[in-house]
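Asker: Turn this into a structure:
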Amino acid sequence: MTQVQWQIHQGSIEQVLSVEQQIPEFSQPKTQADILQRLSGRTYLALIASCEGQPVAYKLGYEQAPQLFYSWIGAVMPAYRGRGLARALLLEQERWCREQGFRHIEVKTMNRFKTMLQMLVSHDYHIAELTQPAASSQTLLDMQIRFRKAL
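Answerer: Below is the predicted model of the structure:
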């Protein structure tokens, strides 16, 4: 069995969107307008993991406040999960943030994303806030968790 090689590099919003639209868990994928509006006037980092030249994963974040980086969105296409891509993107984002002078990284996820929760805790991210689901029809799986890591 041949091991597929992947590379991580800074990429474009178009590359982010090419992956975003292929993630089945995202009921409402972000649009280019959504992303550009959020990033407007901010320092940001778009990391792309590519296999054989094709984007298969991304991590996108931006400066939320002086010395605070917010890791906003990220995903790995289903066929490429379990290969360490999310971890590699996380570590590269942390490296870049330290290099840029950020002191903290924050990220939000939902209780339903068990693999993400495990990865964050195993890389020294700590729970900073829990937000209850808005609607009574939602479950504990919909609880939002904000994590923070000191760099």
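Asker: going forward, measure contacts between C-alpha atoms and count neighbours the same way
Answerer: Noted.
Asker: how about the helices of this structure, start to end?
Answerer: 13-20, 32-39, 85-100, 114-122 (DSSP state H).
Asker: Point out the most buried one among these.
Answerer: Ranked by mean neighbour count, those are led by helix 13-20 with a mean of 19 (mean count of other CA atoms under 10 Å).
Asker: Packing partners of it?
Answerer: helix 32-39, strand 44-51, strand 54-65, strand 68-76 (3 or more CA pairs under 8 Å, 6 or more residues apart in numbering; DSSP states H and E).
Asker: Please provide the structure for the following sequence as well, for comparison with the first:
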Amino acid sequence: MNWRTGSIDEVMALVAQIPELDKPYPKEEYLNRLEQAQHLIQIAEVEGELAGFKVGYALSDTEFYSWLGAVAPDFRGMGIAKMLLSAQETWIEEQGYKTIKVKSRNRYPAMLRMLLGKGYHLVDMEKASDTPLDYRILLEKNCK
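Answerer: As a prediction, this is how the structure comes out:
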């Protein structure tokens, strides 16, 4: 298992395998968010197969937004999400950012547990719909 930098097309191919991401962003959304900002697209591979991804981009000179990430169902439980997050954090710190921001939802408790376990703090919540499962939870972590 390893990770490398990747492309929007690879991310989109992986998104098509993720049942939770049933309303995928069009390619234009990726381009709009990434082309004007410093960004990192990570691709995880297991024995040459695409297994997961993580995408993030700069919000400012000091803040980095960890936007989107997922692991394909066949590769879950192998520590891929944690590996990608740790690698992303290292890269973010090397680039000189001070804060990492991420949003998740109540419907993804494993993600929330992972983030809290890695030192992220709950800082805000957006009521994105009438159901609490879809509330957006904003978390932040200060870089070292």
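Asker: picking up where we left off before, how about the helices of the first structure in CSV, adding distance to A79 of the first structure?
Answerer: As requested, those are exported to CSV (distance: least, CA to CA, whole Å):
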stretch, distance to A79 of the first structure
helix 13-20, 12
helix 32-39, 24
helix 85-100, 12
helix 114-122, 15
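Asker: Out of those helices, which gets nearest to L47 of the first structure?
Answerer: When the helices of the first structure are compared by CA to CA, helix 85-100 sits nearest L47 of the first structure, at 6.9 Å.
Asker: how about that closest one, aligned to which bit of the second structure?
Answerer: Per TM-score structural alignment, the counterpart of helix 85-100 of the first structure in the second structure is residues 80-95.
Asker: which outside residues touch that stretch?
Answerer: The contact list for stretch 80-95 of the second structure, computed with CA atoms under 8 Å, 6 or more residues apart in numbering, reads 1, 3, 40, 42, 44, 51-54, 64, 69-71, 100, 114, 143-144.
Asker: go with 7 Å
Answerer: 54, 70-71, 143-144 (CA atoms under 7 Å, 6 or more residues apart in numbering).
Asker: on that earlier part again, V16 of the first structure: which of the helices and strands packed on helix 13-20 of the first structure is closest?
Answerer: Set against V16 of the first structure and scored by CA to CA, these come closest in strand 54-65, at 5.9 Å.
Asker: Mean deviation, that closest one versus the second structure?
Answerer: With the two structures superposed, strand 54-65 of the first structure lies on average 0.6 Å from its match in the second structure, counting by mean CA distance after the TM-score superposition for the first structure.
Asker: and that strand, what other elements does it pack with?
Answerer: Using 3 or more CA pairs under 7 Å, 6 or more residues apart in numbering; DSSP states H and E, the elements in contact with strand 54-65 of the first structure are helix 13-20, strand 44-51, strand 68-76.
Asker: Same list (these) but as TSV, adding distance to E129 of the first structure.
Answerer: Supplementary listing: those in TSV, determined by distance: least, CA to CA, whole Å:
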stretch	distance to E129 of the first structure
helix 13-20	26
strand 44-51	23
strand 68-76	14
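Asker: farthest residue from the center of the second structure?
Answerer: Largest separation from the mean C-alpha position in the second structure: D130, at 24.4 Å (CA atoms, centre = their mean).
Asker: Among the contacts of stretch 80-95 of the second structure, which pair sits farthest apart?
Answerer: Pairwise distances across these (CA to CA) peak at 26.7 Å, for the pair V71 and K144.
Asker: between those two, which one's more packed in?
Answerer: V71 (24 against 11; other CA atoms under 10 Å).
Asker: Aligned to that one, what sits in the first structure?
Answerer: Aligned counterpart of V71 of the second structure in the first structure: V76 (TM-score structural alignment).
Asker: Surely that match touches A57?
Answerer: Yes - assessed by CA atoms under 7 Å, V76 of the first structure is found in contact with A57 at 4.2 Å.
Asker: Figure out which of the helices of the first structure is closest to Q64 of the first structure.
Answerer: When the helices of the first structure are compared by CA to CA, helix 32-39 sits nearest Q64 of the first structure, at 9.9 Å.
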